[in-house]
Structures are given as structure tokens and as C-alpha cells.
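Chemist: Next come a sequence and a model predicted from it.
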Amino acid sequence: MTDHINEKSLHDVHGSVDPSKSGNKWKKIFAFFGPAYLVSVGYMDPGNWATDIAGGSQFGYVLLWVLLMSNLMAFLLQSLSARLGIVQGRDLAQCSRDLYPPFVNYVLYGLAEIAIAACDLAEVLGMAIGLNLLFGLPMLGGVLITLLDTFLLLYLQKLGMRKMEAFIIALIAIIGGCFLTEIFFAKPDLGQVSLGLVPHIPNNAALYIAIGIIGATVMPHNLYLHSALVQTRKIGTDEKSIRKAIRFNILDSAIALNIAFFVNAAILILAGTVFYTSGLHNVASIQDAHKLLAPLLGSKWAAILFAVALVAAGQSSTVTGTLAGQIIMEGYLHLRLNPIARRLITRMLAIVPAVIVILIAGDSKLDEMLVFSQVLLSMQLAFAVIPLIHFVSDRAKMGVFTISMTTKVVSWLIAVIILSLNIKLVAENVQQWLAYSNNIWLQGLIIGTVTFITVVLLITIFYPFVLKRKASHKDIHQHTPADIMAEVEQVSFNKVALALDFSNKDGKVLQYAMKLAKENTSLVLIHVVESASAMVMGNKAEDFETQTDRATMDEYVALLQAKGYTATGVLGFKNRITEIARIVKDNNCDLLVVGSHGHKTAKDWLFGETINSVRHKIDVPVFIAR
């Protein structure tokens, strides 16, 4: 029996890479490497470019320390995410769904989707800008072309995790190589660069960009992604195997995130060296940066390499958002979309705002959108970081792999830094919005939204502590094995619903239902008529198919009654999923038995098998007869 479908993260590739079969020692070690590189591309996507260029051109190397701090924060948090996935075998979204109340999970899911949309917006704009710089393609056309990478991702997924990882690593090598060459052209003063590692925020404008840098570097959806990607490696369940997997994944994270730091630092240093020192303090546009690089550095290759790296960054980071979206939706909602549908929905959420801005404001506002998308990412970060810290600090779930007290203190310090920066930013923006708005209803909406998000944040922080406190007051011997067995023996099903489609597949459904039935059990047979007439007229339909289905149902009921079972038949009409759920509820059934096959309709293309949609509409267990 099951109340949901396969719980494994990224089920198609879960445990698909087996390091134990990789040959010699070094190949076994390298078999663990890969997940962090898929995560790292999110740390060097086009959204980072906008914040890094804006920071470098306006403040020189002053904000370099923010990049370093963000990278260290990212390394710790990604390591915690990898630890969670390896030890518990569950991703961050699944763990959140298990812990928090449903309404909190819906809010957390919504915020996570906003973060993915913000990240995807940066990828869409970055790709469009890169294509425009390289080939002169109009921005609107470039944005629309980004729909095509939907099919590239699906192709890569079919090739398997290792080939997908190799593709991403190749793109990272292109980005790194381009900026290594750019730095060679720019020849920055290393002494001045080192001064940028001293913490300093000169003004509110720098604070806004600093928060954007944090949002662009420490991305909330990457925490969900990493906890699932590490599960693509097949490891043993013993302590030694788990410790080895954690150690190699930490090393993987260190290498990958240091590469990401190099790329981000190179962009900021390049902007500081070329623009800030030349008195060009207002270069916040990627297009302007591209135009100015060649004349200022004296080489046309500087501009070409810049554009090539931008396209590579946009293309590589598109994988991150899609996989993270899949993990978040399946983890929080237990809803599995068709991969094409999932990718198209995610991409459209990014393309629509971009197209609207281009049509209304023109290309000049694109870089402002990029920076805003990264600030938006930063504001979602606490809602992923705080649950993550709670989960890896839970000794009941993590056992000997619970993080140390020192790591807990540092992790909570990072959370406090993120929260403090965001609270300051939100407070300043809310004051501006309230000052500009004379509409009392709009002011009420702003205050109400901020209050609601604050309440959810407080629940996210303190709810796990309340649960632990309650658990500490309970008798740990309250439920012995004998008690649990006694409770199980008392369970019986008064009414069992059977979903039939009047095919040879019904045999299995009837077989299992009859085995589950006891003396007091009633069987409720369900069939949904889906003829054209039934779709229009519902239960008033009297076409041939409806009459045949009614006769077949009566025959099934008579045969079961002849065998001594209490059985009734109910026909549903129009929508199969809605009708099955309604009949189960109307008849107060305790269990639903269905076949493992599904009807191939438009809804199944979007939502998967019938049971995957029905189970969300009912509160009783589901038995899948295979």
C-alpha cells in the first residue's frame, strides 16, 4: 500500500552511478565527483555577472570580500546539503514536507518556485544578451530562442548523469578559460586587489549590490538540488561508506565552488580594473561592458571571449533550475510533471516577464532585471538555509553524522547574517513603497504581505524547537513493538473502493481487494464512463457505452454477492480523476485499490498516471495492484 508514488529524489537517475564498479582507487574517487559541478554553475550564471560588474565598476575591488564571504558561506551550506542527502537519503524538500505543517510547506514551496523563476530569468536574459553580442540577434528573438534548451536538457538526461556532468564541466572550462585570458589582458594591480578582501560597506548602494552578490552566490535552489544530486551515487549503508561519501563530496564541493569563486572574482576584478580605474563608475550593463572591453584593453578578443563565456554560463546554468524545480515540486507536493511540461512551465515563468519588460521599457532595463533577480534570490535564502540547519542538527535522524557544535554555531551565524542583511533591505524598500503610495488598500496589502512572510519565517525558525521540546517530555517507551503490533491487528477496512476500467486488468484489482476484505468489509466498485455523450450529459446519458458499462457493473456486483461479499457498484461520469475521488469520499471508503496502468490522456501527459492525481484528492491509503 502507498499514499504516494516513488519517494526517491530524481528517481530516473537515483543510484545510477556506482563508484564501487569504477575500477582502480582513483576512478572510484572521481566517480563521486560531479554533483557539485552541476551546483556550481548556478554560482556563475549571468545573474552573477550583472551584480559583479555593477559592484566592480561602482566600487572597484571594495566588494571582493563579499564574494569571498559568500563563497565560504556557500561551501559550508552546500556541504550540509550534501550531508543531508547522503545520510538521510532524502532531499531538502522532502525533509521539509515531513517536518513542517502543510500551510507552511505550501508557502516554502511557493518561495522556492519564485527563487527558481528568478534564477531562470537571469539565465534567459544572459543567453539573450550573449547571442545579441555574438551574432547581433535582437533581444526579443534571443529570449524566445531560449525555449529550445528545453530539448537539450531532455537529451542530456537521456544520456545519463555522467555525460550530463561532463557536458557541464566542459562549459565551466570554457568560462574559466575565457576569464583567465581576460585577466591576462587587464593586468590588475594585485596589491590593490588584496585590499578588497578587507570587509567594508561604503553606502546603501553598495549594500544593495552586496545583497545581490550574496543572492547570486548562495542560491536557495542549489541547496535543494545538491541534497538530491548526491543520491545519484550508489553507496553502502554502513558508517564507513557514508563517511567516505561525505568526505569525497566535501572535496568535490571545495573544488567546484573555488572555480565558481575564481569566475566571479575575475568578473568583479575585470570591472574594477577596466572601468572603475578609468572613471567609468556607472557601467552596470553587460552590453556596455562588452562594448568597452575591446577599446580599453586593446584587443577585440576581450569582447569576443566575454560574449562566449556569457553564452556558456547561461546554457550551463539552465540545467540547474530545471532539476531543482523537479526536486522541489516532487518533494513538497508529491507531484511529478512530464519533463517537457515542467521545463516549459519553468521557462515560460522567466520568458514572460522578460518579454514584457523588453516590449515596454526596451533593452535598457534588462540589467536592472538581472540585479533585481539576484536580490530576490537572496531574500528567499533564509527559507532554505534555516530548515537545512535544523535537519542536519537533528541527532534522531542524523545519528553519528549530526554536525558538530562548532559547525552549528557557524551555520546559525551565516543564517543571522543573511537574515540581518535581508531585514535591512526589506525595511528600507517597504518604507519607500509606503511613502510613494497614497492608497490605503495598497499600503495594507504591503504591510499584510510583510507580516505574513515574517510569521512564516518565525515558524520556520522555531517550529522544530517546539517539536523537540514536546518529544523530550514523552515517555520514550510509550510505543513498544508489542503496542504497535496490537494497533496493527486492530486495523480493518470497512469499505474498500475498487477502480475498474472493465478490461482484463481488473482481475488483479479484484484479486487484491478480495484478499483485503474481511467479514464486515463492503466493496464499492467504481467505473467512470467517458463516452462523448457522458462527457456532456453526465449521469443522464443513455448512449450504448453507458448502457453497456452499467450492465457490466451489475454483472460484477452480482458475481461478488454470489461469493458472499457485500458489494455495490457506482458509475461516475465526465472527469475520471474527480469522479473517483468523489465516490471514495461520498461512500466513506477506507481504502482505494487501483490498477498500475493509466489512461493515456492529455492530463496523464501533464500529471502522470491517474493514481498520481487521485491520491492528492483523497485522504485514504491507496493500494496499487500490479
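Modeler: Sure thing, it's come through.
Chemist: C-alpha from now on. contacts and neighbour counts both.
Modeler: Will do.
Chemist: in the stretch 351-500 of the chain, which spans are helices?
Modeler: Read by DSSP state H, counting those that start in this stretch, the stretch 351-500 of the chain holds these helices, from start to end of the chain: 366-380, 382-392, 395-398, 405-436, 440-472, 481-490.
Chemist: Of all those, which one comes closest to Trp65?
Modeler: Of all those, it is helix 405-436 that lies closest to Trp65, at 14.4 Å by Cα to Cα.
Chemist: What residues sit buried inside that closest one?
Modeler: By neighbour count on 16 or more other Cα atoms under 10 Å, the buried set for helix 405-436 is Lys408, Ser411, Ile414, Ala415, Ile418, Leu419, Leu421, Asn422, Leu425, Leu434.
Chemist: so what secondary structure elements neighbour it?
Modeler: The contact analysis (3 or more Cα pairs under 8 Å, 6 or more residues apart in numbering; DSSP states H and E) places helix 405-436 against helix 64-88, helix 204-217, helix 366-380, helix 382-392, helix 440-472.
Chemist: Okay, one more to line up with it:
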Amino acid sequence: MPKNAVREAPARARRVAWLLGPALVAGVAYLDPGNVASNMTAGARYGYLLVWVVVLGNAMAWLIQYLSAKLGVVTGRSLAETLGERMRSPTGRRAYWLQAELVAMATDVAEVIGGAVALWLLFGVPLLWGGVITGGVSVVLLFVQARRGARAFELVIIGLLATITLGFTYGVFLAPPDPAAVVGGLVPRFEGTDSVLLAASILGATIMPHAIYAHSALARDRFAPAAEAGSAAATLGHRRGIATARLLRATRWDVTVALVVAGTVNLAMLLLAATTLAGVPGTDSLEGAHAALGASLGPAVATLFAVGLLASGLASTAVGAYAGAELMDALLRVRVPLLTRRLVTMAPALIVLGLGVDPTLALVLSQVVLSFGIPFALIPLVSLTARADVLGVYRNRAVTTAAGVAAAVLLIGLNGMLLWLVFAGR
């Protein structure tokens, strides 16, 4: 190998490493406590039945997160900013913001409760105070983002992501699943209304609206200065067009790495529950799962599970708050002090904890609420990224748009099926 190539390799690796990050931060949304509750509950109740839902959700998430990042890279604007500019009616912007804010609150329910449960499992902290601590740490992480910049925020979140990965995958190596049963779980099917509810919950936890909003903003913050902003980016100069194309290639790698990590961890959660917790009474709750893991695989696995849950709550609530602040700024065009906003969005979670509602039930139901918020983020995203006046030559190809439409139809159809089954009493 030529000496120049040898010297250039480390520099090239550093450049590639610098480009990675936004998708890993957004990917934390796929590993929040709602995912833990949904996947563990699905595995404990139905074994390998819903493996296909996790795999399908992850595949759809790759496409959706790439489209969101592409919008931020090419235009230099987030999805919320783009929508805010195109919504002429102030009433329409406020209505759109309201539904997004309700979804953000449902997100906080899952993340704050998950952190509170983890603190209770690890240190015996009362749930309400655990929720307050989790929310407080999220404020500190947001101050890091505001004061130290996007890269420092990414590094902190990626560190928590590594902790999450270790916490939720370690047990699978001690209790490996049955390969034939895993393959059987790839066949799409349901077993009654409750399995549909859990499928919607898994998808709501996997493809989260705030991750769609956040990823475009994270990509904008990191890459917009390096790419040509605006819909005519690709026509304004050869060098700038190449820079944008390179950023998009790097973004595809970033999204791929993030979703491989997230998909592996999500699948590991369900497989661990299916292998270890199926048929064990009380294991469809986080507390019961923690106790059963300790009894069957030892205290180290149970402790790592709780540590992963805590890291999940801390990281995901910070990313969710980042997305909420972006939505408010872009749609309402007002800036609210960080602490005030966090108190407002955390209020439902703290009320749930104060009332003594079953934490795992609240987590699973919050993911269903998120599932119903997906179309409001996904449909505009697919539509905008297919438009030449928004992305120029970087607009979606026909097959990409078709895949995005198929994902939206599938998610909306699953939600409709869920409503029909629940209200029909079947």
C-alpha cells in the first residue's frame, strides 16, 4: 500500500467519525422506557409472536429517519421550521403545535416514569422523587447542548446509549433464544385485541414522532453550515453539490449504525423476555421483570437491566425535550425558558406518579398515544421530501416516496384496526 494512502487512512477515519452522531442521538428515542415496557410485555405475554413487529418497525424507522435527516442537511431547516413557514394560518400552526405538544407530553410520561422506576429499583427512591430527578437531569443535559454545542450533547447521549446497549443485551448471552422460535416470530400474525394493542405500542415506541422532528433539527445544527441551504442547493455550484451529496452518504451510514444498534437492543429485550419471563406471573411489569431476571439469571443481570432503564430514561427525556423546544420555536415562534417548558411537559408524568397509576401500564398506553401522533409527522415528511421545490435534485425518488407512503398507510391502518377491535369489544 502506498505511504500516502497509509497516512491518509487515519485522517479519513476521523472525518467519517465526525460525521456520525445525529442519528445516534435521535436513535435514543427508539430505546426509551416505553420500548422497554412494550418489548418486555410482548415477550412475557406472547413469547416470540411479535418479533416481526420489532423487525418491521426498525426497517420503517431507517427510511423515516433518513428522510428527516436529509431534509435538515439539504435545506438547513428542521421539519418543524419548514412546516411553520408553509402554514399561512396562525390557527393552523397553533393546532398542529397542540397535537405535537400532546404527543411530547405522552413521550415524557414514558421517559420520566421509566427513569423513576429505575431509580426505585436501584436505590429505593420514591417514584415521584425519581421522576423529579429524571426531569432535572434532562434539564442539565439540555444546558450542555445550549452552552457547549451539538457535538458535546451528542457525546453525552452516545455514552448513555452505550450503557443502554450493555444493560439490555447482556442477559441474552446468558439465556440465548431458540433460533427456530425466533424465525417463527417473523411471520406476521396476531392473537387477539391485546396483541394488536402491544403491536401498536411497539411501533409507537419505535417510530416516535419527536424523533422525526428532532433528527431534522440535529442534522441542521451539525451539517447545515457545511451544506448549501435552500431548495436550490444542488444547482448552485458543483463543489457545494458534491459536499451535500457526501453529507447525505455519511448520513445514510449514520442512520444505519443507529438503527442497527436500536433494532438489536429492541429485539434483545423481547427475546430476553420470551426466553426468561414467558409464563412467569407478574413479569409483564418492569418491576416484575427486574425481579424475575434476578431470580433466574442472577443479580448482575437484574442490576444491568435497571441501569439500562435509567440511562434510557435520562437520555430519551433530554432528546424529547430538545424536540419539544424546536416545535414550539418553529410553530408558535416564541421561546419559553427551558425550566418553565420542562415543568409543563413533565407535569402529566409527575401526576401519574403521584396518583399511583401502574407505571408499566402508563408506559405502554403512552406508546399507543405516540403511535397515533406518527401520521402528523410522517405524512408531511414524505410529502416535503418528495418535492423538487424543497429538496431540488435531492428530492425522493419515486420508489422512496412509495415506500414512505406504504409505511404511513401501514401505521395508520394498524391504529384503525386497534380502535375497531377495542371499541367492538373483540
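Modeler: All right, it came through fine. Computed from a predicted structure; not experimentally measured.
Chemist: Superposed, how do the two chains score by TM?
Modeler: Comparison of the two superposed chains (TM-score structural alignment, normalised by the length of structure 2) gives a TM-score of 0.90, and 402 aligned residues with a Cα RMSD of 1.8 Å.
Chemist: Phe103 of structure 1 is nearest to which of the helices and strands packed on helix 405-436 of structure 1?
Modeler: Nearest of those to Phe103 of structure 1, taken as Cα to Cα: helix 440-472 at 9.3 Å.
Chemist: Ser594 of structure 1: what's it in contact with?
Modeler: Not quite, residue 594 of structure 1 is Val, not Ser. With contact taken as Cα atoms under 8 Å, 6 or more residues apart in numbering, Val594 of structure 1 is in contact with Leu498, Ala499, Leu500, Val509, Ile611, Val622, Phe623, Ile624, Ala625.
Chemist: The fifth one sits in which helix or strand?
Modeler: With elements taken from DSSP states H and E, the one containing Ile611 of structure 1 is helix 610-614.
Chemist: continuing past that helix, what's the next helix or strand?
Modeler: strand 622-625.
Chemist: Gly92 of structure 2 corresponds to which position in structure 1?
Modeler: For Gly92 of structure 2, the equivalent position in structure 1 is taken to be Val104, counting by TM-score structural alignment.
Chemist: follow-up on the earlier one: which part of structure 2 matches the helix holding Ile611 of structure 1?
Modeler: Mapped onto structure 2 using TM-score structural alignment, helix 610-614 of structure 1 spans no residues at all.
Chemist: And stretch 118-125 of structure 1, by the same measure?
Modeler: Across structure 2, the stretch matching stretch 118-125 of structure 1 (TM-score structural alignment) is residues 106-113.
Chemist: quick one: contacts of that stretch?
Modeler: With Cα under 8 Å, 6+ apart as the criterion, stretch 106-113 of structure 2 contacts 32-34, 127, 131, 134-135, 312-314, 316-317, 320, 345-346, 348-350, 352-353, 359, 362-364, 366-367, 369-370.
Chemist: Give the helix, strand or coil label for the equivalent of Ser38 of structure 2 over in structure 1.
Modeler: Under the alignment (TM-score structural alignment), Ser38 of structure 2 pairs with Thr51 of structure 1. Applying DSSP: H, G, I helix; E, B strand; the rest coil to Thr51 of structure 1 yields a three-state assignment of helix.
Chemist: try the one 3 residues further on
Modeler: Following three-state DSSP, Ala54 of structure 1 is assigned to helix.
Chemist: Could you verify my assumption that it touches Asn282?
Modeler: Yes - applying Cα atoms under 8 Å as the test, Ala54 of structure 1 and Asn282 come out as touching, 7.5 Å apart.
Chemist: In terms of neighbours, single out the busier of those two.
Modeler: Neighbours of Ala54 of structure 1 and Asn282, each counted by other Cα atoms under 10 Å, are more numerous for Ala54; the result is 28 against 16.
Chemist: Pull up the gap between the more buried one and Asn258 of structure 1, please.
Modeler: Plainly put, Ala54 of structure 1 is 22 Å away from Asn258 of structure 1 if you go by Cα to Cα, to the nearest Å.
Chemist: what do you get for Asp45 of structure 1?
Modeler: As it turns out, when the distance is counted by Cα to Cα, Asp45 of structure 1 lies 15 Å from Asn258 of structure 1.
Chemist: So these two - more neighbours on which side?
Modeler: Legend: neighbour count by other Cα under 10 Å for Asp45 of structure 1 and Asn258, higher for Asp45 (32 against 16).
Chemist: Confirm for me that the more buried one is in contact with Ser317.
Modeler: Yes - the pair Asp45 of structure 1 and Ser317 passes the contact test of Cα under 8 Å, sitting 5.8 Å apart.
Chemist: Please give the number of neighbouring residues around the match of Ser38 of structure 2.
Modeler: Around Thr51 of structure 1 sit 32 other residues, with neighbours defined as other Cα under 10 Å.
Chemist: with the contacts of Val594 of structure 1 in mind, which one is nearest to Gly215 of structure 1?
Modeler: Of all these, the one with the least separation from Gly215 of structure 1 (Cα to Cα) is Ile611, at 38.5 Å.
Chemist: burial count for that closest one?
Modeler: Counted with other Cα under 10 Å, the burial measure for Ile611 of structure 1 works out to 26 neighbours.
Chemist: tell me the centre residue of structure 1?
Modeler: Centroid check for structure 1 by Cα atoms, centre = their mean gives Ala324 as the closest residue, at 3.1 Å.
Chemist: how close does it get to Met514 of structure 1?
Modeler: Plainly put, Ala324 of structure 1 is 42 Å away from Met514 of structure 1 if you go by Cα to Cα.
Chemist: Next: Gly212 of structure 1.
Modeler: From Gly212 of structure 1 across to Met514 of structure 1, the span is 61 Å (Cα to Cα).
Chemist: Brilliant, that's me finished.
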